Structures are given as C-alpha cells and as structure tokens.
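> pasted the sequence and its predicted model underneath.
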Amino acid sequence: MCGNVRIPYPFGIGSICSINKWYIIDCKSSTPYLSALNNLEVVDVDLENQTIIVNMQKLSACNQTTKSVDLASSPFLYSKSHNKFVVEGCANGVILGDHGSVLTGCSATCSNQTSTAVTIDTNNTCFGINCCETTIPHYLNSYSMNLTGLERLHGDRACGSAFLVDKNSYDEVWFSGKSFIPTSLLWTVTLVDYKKLDCCVKHAVDRRTVDLSNGTSVNTYKCWSDYKPLYGNPYLSNGCYGM
C-alpha cells in the first residue's frame, strides 16, 4: 500500500519489488508515482483489466494544441476501452494521431449567452451543450489534442477544456476547476517478462493482440484461468485464493 492505493505485483514500491523498471512505484508522502513516466501520480491499479489510472494534465485554453505524454518506448498504452474524450465549455476539440490525422473529436456549443454549466443526461453523459464526449478508435502510444474556443451568440470567443479521462472516474461536478484528470493506461507484458512470472495457475496464459492507430499491433500476456475465476493476485505463485 502507498497511502490508500494498493500497489499489486507486477508493479512494486522499489526496483526489487517490480517486474522491471517501468513498473517501479515511488511512494512519496503516502502518494504513489510512476517514476518511469515523469512521476505521474497513480490513482489505481487494476489486475483484471490490466490498467493503471494516472493523473494527467488537461488542456484548457481558447486556442491551443498540446502533445500527450509519449508512451512509445514504454509498456503502456492509452486505453481505448476504458477512456473517453471529453470537451467542456464552448469549444471544438480533436485528437490527432502521430502524423496529424484526426482520430476523433466533438464540439460543445453554448446553451445561451451566459451559461457555461455542463449539461448531462440521466446516464451521466455529455450530449453537446457545454459538454460533449466521444470514444477513441484505437489504443494509442501518443497523440496530440487541439482545442479551439467557439463564439458565443453575442460574438465574443468562449474558452473550453479537453481531456482523455477514465470512464469510471468521470464526474463533471468533481472535475470542475481540476487541472489533472484520471486517465486509464493499458499495461502490457512482453513474452520475455511473462516468462519471469510465477503465475498461481501453471501454464495458463492469455495472449492478447492490441491494435494501434498506425496499423501496427502489440502482444500482451496475462496470468489467468479459463476454468475458474482467480481471486487475489494471479501474478504471484501464492497470490490466488479460492482455487
């Protein structure tokens, strides 16, 4: 544990407790940080979905383009399944791929001349009035985000914010005024690292192919059981219970 965050293997607090350098967690003042990725603050680690949630800075301006944290040399990817792209305020936001191609985007319009309150439906979903959201089409190792403020009805230009956010963490009211947003990363395990693992179920492996936006793909491996749910930590020989 680091503060209130559980740090399960293959992650670990310190180099001797993690599977490799990418999975080292620094625990500072009861707050966990992923040291290999610019000390991003860790919010949660999910073994079942193979995701780690980290806080990343959102883009907030009238007209701006920003580059994401580049994950290209790491075992992490921006998760297609667990993130959504959100634009708040009166703005047009797009996510661009490595070569400038538009991957996804949406526009949030002002409801009237003065209000900037986020409008959501009963499913906690933005639908275009001061807030919009959309999915991302691929797993990504990097991206650029472009944000352009839209004109209000009386002619001045409004500002907005845009961010990639973990679906289960998103709350419009809670994020009001926040500059860092929880973003979900898929962590991948290479075959070399998988061979280092002592899974609680011998010879059980889930191999998954993850498609990237540039037409390439990566393989990741996972300790698992196809005949009985695993409880605890399947990445440790004695980590499972209920077998």
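Sure, I can see it.
> alpha carbons only for contacts and neighbour counts from here, please
Noted.
> now the one residue sitting closest to the centre of the chain: how far from residue 80?
The residue lying closest to the centre of the chain (Cα atoms, centre = their mean) is residue 184, at 2.0 Å. Separation of residue 184 from residue 80 (Cα to Cα, to the nearest Å): 9 Å.
> with residue 153 instead?
From residue 153 to residue 80 the distance is 35 Å (Cα to Cα).
> who's in contact with residue 228?
Shown in contact with residue 228 (Cα atoms under 8 Å, 6 or more residues apart in numbering): residue 243.
> ok so it is a strand residue?
No. Assignment of residue 228 by DSSP: H, G, I helix; E, B strand; the rest coil gives coil, placing it outside any strand.
> separation between it and residue 134?
For residue 228, the distance to residue 134 - Cα to Cα - is 35 Å.
> before we move on, what about residue 41?
For residue 41 relative to residue 134 (Cα to Cα), the value is 25 Å.
> of these two, which one has the most company?
With neighbours defined as other Cα atoms under 10 Å, residue 41 and residue 134 compare such that residue 41 has more, 21 against 17.
> can you pull the contacts of that one?
Residues in contact with residue 41 (Cα under 8 Å, 6+ apart) are 31-34, 54-55.
> just the ones of the residues you listed in strands?
With strands defined by DSSP state E, the entries of the contacts of residue 41 inside them are 31-34, 54-55.
> now do the same contact list for the residue sitting furthest away from the middle of the chain.
In the chain, counting by Cα atoms, centre = their mean, residue 154 sits farthest out from the average C-alpha position, at 37.1 Å. Contacts here follow Cα under 8 Å, 6+ apart; on that basis residue 154 touches residue 113.
> same check on the one 3 residues further on?
For residue 157, the residues meeting the contact criterion (Cα under 8 Å, 6+ apart) are 62, 149-151.
> the structure to be compared is supplied as follows:
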Amino acid sequence: MKMAVQFVMRIAILFLLTYELAEAAAAPMAKPDCNSTCGNLEIPYPFGIGPDCYMDKLFEVVCNGTGSSAKAFLTSIDKEVRQINIRYHLYSSDPTVQVQMPIIYSNNCRSSGSGAALNISGSPFNFSYYHNTFISVGCDNFATITGLGPVVFGCKSHCIKSNIVERTRCSGFNCCESSYFPSNQQEFHVQFRSIDESLAREEKACKYAFLVDHNWLESNKPDPSSVQYWETVPIVLEWAISNRTNHSRDMFESLKKRHDVRCSFSDEDEDFDSFTCDCAYGYQGNPYLPSGCQGK
C-alpha cells in the first residue's frame, strides 16, 4: 500500500512539473515580430536577434547559419552561446548563459587557444563561481589565477606516468582542479610555475588551464589530456542588467510597479550595479516583457 501511494505521488509530481514546463514554454520569450530561436537555442528577451529585438547592444545575438545547425554569438563578448537562462518563475535558477571560451596555454605551447588571460570586462556578464570548475593540466605544474585583487587561487599537479592516472579524474597528478572561484569577476589571468625546478626539461611540457561548466564536465567526462586539442570549452556566465543607463533605470522602475514581477537590485559591487527579475509567485514566463508573466 505504501509503495502504491509513493508511486501515485511521484506520478502527480511528474505531471505537475511537466505542466509547469509546458506553461512556461507557452509564454512569450521574445519581443513581437522577433526571431525567438537560433538553431535549437531559445533567445529570450532582453537578448535578441536584430534591431529592436534586444534591450541594448550588450544583449545582441547574431545568428550564423540556417536550420538546426545555426550558431548564436553574443556580440558584446564575441563568443558562441550555447544556452540562455532567465528566471521565469520564483524558484528558477539564477540567470546564466553557457558560452564557449578559449583554453589558456603556457608560453611553450603551440596552439590557437588564448594567451594568459580571459577578459569580459564592460559586458553584463561575469564568470560564475557556482557553476564552473577550474582545471589545469600538466606535469610539475602550479597554476594560479591572478588579477583578482588580493585573492589568488589555483591548484598543483605533480608528475606521474599517465597510464597510472584515471583518465577522467584530476587528483593532483598531471592534472588538478579547484571548484573555488570568487564571485563578480570579469577577468582573470593564469600563471604557470614549476613545483620542482630540478625536473628534466622534457617533463616541463605544455601546460594549459580552463574554466569549465562542471555539469557539462560531469556529464561528458572528457579525458583532460585530450582537451589540449580543443580550442574552446563550455563555461557558465552569470548575467544581470546594469542600472547605469536611463533606459535600464526606467525599465527597473516600471518593472517594480508590476504585481506579477519581482526584481532584486544589487549594489554589492559599485562597479557592477545591476538587477534581475523573475515572475512573482503564481506566475511564470519572461518578466522583462509586457504581459510576459502568465498565471498558472
């Protein structure tokens, strides 16, 4: 009897979740007469494709290609975007985008990847400390991330024969990782140093580092040593709307007056004052659009 009740409850919960997702999907996500998708990617406002479809140029998306193979690019940071999330109801996750970012290589590498830094300053995005993992690959490697004021963090990896190490683990031998990254960061620099200067030159080969979406990492479990042959990896950026322009301030004041929208204003960092919104309890949809929040 108990198992039957639990089964019925699970079915009811599954039905409720399916219903809520269907309702959210039915709500308008883009402005009227604007393309709402690029390939298989949904483009919700304040992002948009084409003039008058985005809030401002910082949220402009360019769609290259046609059909399901089309790719979307954020012009403000010149990166391919793979996913865009808004808070469509009270309990949604924080607004984020998943983008492809270049891998950072040491000076003795020959690669088409990035140099020693990633920089998205001046954009409405920052590197997510919650959704990303920092990984560095290389023998005798002390990789540190600098450029964050007094905060310095990173990880160390020692040398060991590669066939002894589990391919999908970065446990400190030939590969290391750290899940800690300070919040509200728009740039970082990576410095590669040796742990043991007595090691032979051939053991100090190419070293590289990257931030990566840890959910993607857990799902795909790539061999860290194979990443050196890639140009980019997916990472998660958090986004918010800056309150520095008259347009965004007027938008914020207008949204605050709506009964179906809840906005939060952040003044933690005087260099990145911003706000985000979601549909209030009992509503879901796109809070940034007029009539975008619909009752359940």
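Looks like it arrived, so ask away. Keep in mind the model is a prediction, meaning the values are calculated, not measured.
> how close are the two chains, by TM-score?
Taking TM-score structural alignment, normalised by the length of the first structure as the basis, the two superposed chains have a TM-score of 0.79; 230 aligned residues with a Cα RMSD of 3.0 Å.
> ok, for the equivalent of residue 44 of the first structure over in the second structure, nearest residue in space, not its chain neighbours?
Residue 44 of the first structure maps onto residue 83 in the second structure, with residues paired by TM-score structural alignment. Using Cα to Cα, 6 or more residues apart in numbering and skipping the chain neighbours, the partner closest in space to residue 83 of the second structure is residue 98 (4.9 Å).
> quick check: the aligned partner of the one you found in the first structure vs residue 106 of the first structure, distance?
Aligning on TM-score structural alignment places residue 98 of the second structure opposite residue 53 in the first structure. Distance check for residue 53 of the first structure against residue 106 of the first structure: by Cα to Cα, it reads 24 Å.
> number of residues surrounding the residue opposite residue 142 of the first structure in the second structure once aligned?
When the second structure is aligned by TM-score structural alignment, the residue opposite residue 142 of the first structure is residue 187. For residue 187 of the second structure, the count of nearby residues is 16 (other Cα under 10 Å).
> check contacts around the spatially closest residue to residue 187 of the second structure that is not a sequence neighbour.
Nearest residue to residue 187 of the second structure in three dimensions, chain neighbours excluded: residue 119, at 4.2 Å (Cα to Cα, 6+ apart). Residues in contact with residue 119 of the second structure (Cα under 8 Å, 6+ apart) are 186-188.
> doesn't residue 247 of the second structure lie inside a helix?
Yes. Assigned with three-state DSSP, residue 247 of the second structure falls within a helix.
> count the neighbours of it for me.
11.
> just say helix, strand or coil for the corresponding residue of the second structure for residue 74 of the first structure.
In the second structure, the residue matched to residue 74 of the first structure (TM-score structural alignment) is residue 123. Using three-state DSSP, the structure places residue 123 of the second structure in coil.
> show me where the first structure has helices.
Taking DSSP state H to define them, one finds helices in the first structure at 172-175, 191-194.
> what's the neighbour count on the closest residue to residue 129 of the second structure other than its chain neighbours?
Spatially, and ignoring its direct neighbours in sequence, residue 129 of the second structure is nearest to residue 181 (4.7 Å; Cα to Cα, 6+ apart). As a burial measure, residue 181 of the second structure scores 22 neighbours (other Cα under 10 Å).
> cool, the one 3 residues further on as well?
Residue crowding around residue 184 of the second structure was assessed by other Cα under 10 Å; the count is 18.
> how near is it to residue 83 of the second structure?
Residue 184 of the second structure is 20 Å from residue 83 of the second structure, by Cα to Cα.
> now do residue 167 of the second structure
28 Å.
> same check on residue 280 of the second structure?
Counting by Cα to Cα - residue 280 of the second structure and residue 83 of the second structure are separated by 23 Å.
> so for those two, which sits in the more crowded spot?
Higher neighbour count among residue 280 of the second structure and residue 83: residue 280, with 22 against 16, using other Cα under 10 Å.
> alignment lookup: residue 61 of the second structure to the first structure.
So, by TM-score structural alignment, residue 61 of the second structure is matched to residue 25.
> hmm, its match is touching residue 9, no?
No. Residue 25 of the first structure lies out of contact with residue 9 (Cα atoms under 8 Å); the separation is 10.6 Å.
> between these two, which one's more packed in?
Between residue 25 of the first structure and residue 9, residue 25 has the larger neighbour count (other Cα under 10 Å), namely 26 against 20.
> list the contacts of residue 115 of the second structure.
Shown in contact with residue 115 of the second structure (Cα under 8 Å, 6+ apart): 104-107.
> show the buried residues in the residues you listed.
The neighbour-count test (16 or more other Cα atoms under 10 Å) marks 104-106 as buried among the contacts of residue 115 of the second structure.
> of those, which is the nearest to residue 39 of the second structure?
Using Cα to Cα, residue 104 is the member of these that lies nearest residue 39 of the second structure, at 28.6 Å.
> tell me the buried residues in stretch 140-157 of the first structure?
Judged by neighbour count (16+ other Cα under 10 Å), stretch 140-157 of the first structure contains these buried residues: 140-152.
> from these, which land in strands?
144-149.
> export the residues you listed to a markdown table and append columns for distance to residue 242 of the first structure.
Below are those laid out as a markdown table (distance: Cα to Cα, whole Å):
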| residue | distance to residue 242 of the first structure |
| --- | --- |
| 144 | 45 |
| 145 | 45 |
| 146 | 48 |
| 147 | 49 |
| 148 | 53 |
| 149 | 54 |
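> residue 17 of the second structure in helix, strand or coil?
Relying on three-state DSSP, one would call residue 17 of the second structure helix.
> which one is residue 161 of the first structure nearest to, not counting chain neighbours?
Nearest residue to residue 161 of the first structure in three dimensions, chain neighbours excluded: residue 60, at 4.1 Å (Cα to Cα, 6+ apart).
> need the contact list for that neighbour.
By Cα under 8 Å, 6+ apart, the neighbours of residue 60 of the first structure are 147, 159-162.
> so which of those residues hold up in the second structure?
Shared with the second structure under both residues aligned by TM-score structural alignment, their matches' Cα atoms under 8 Å, the contacts from those are 159-162.
> that concludes my questions; thank you for your assistance.
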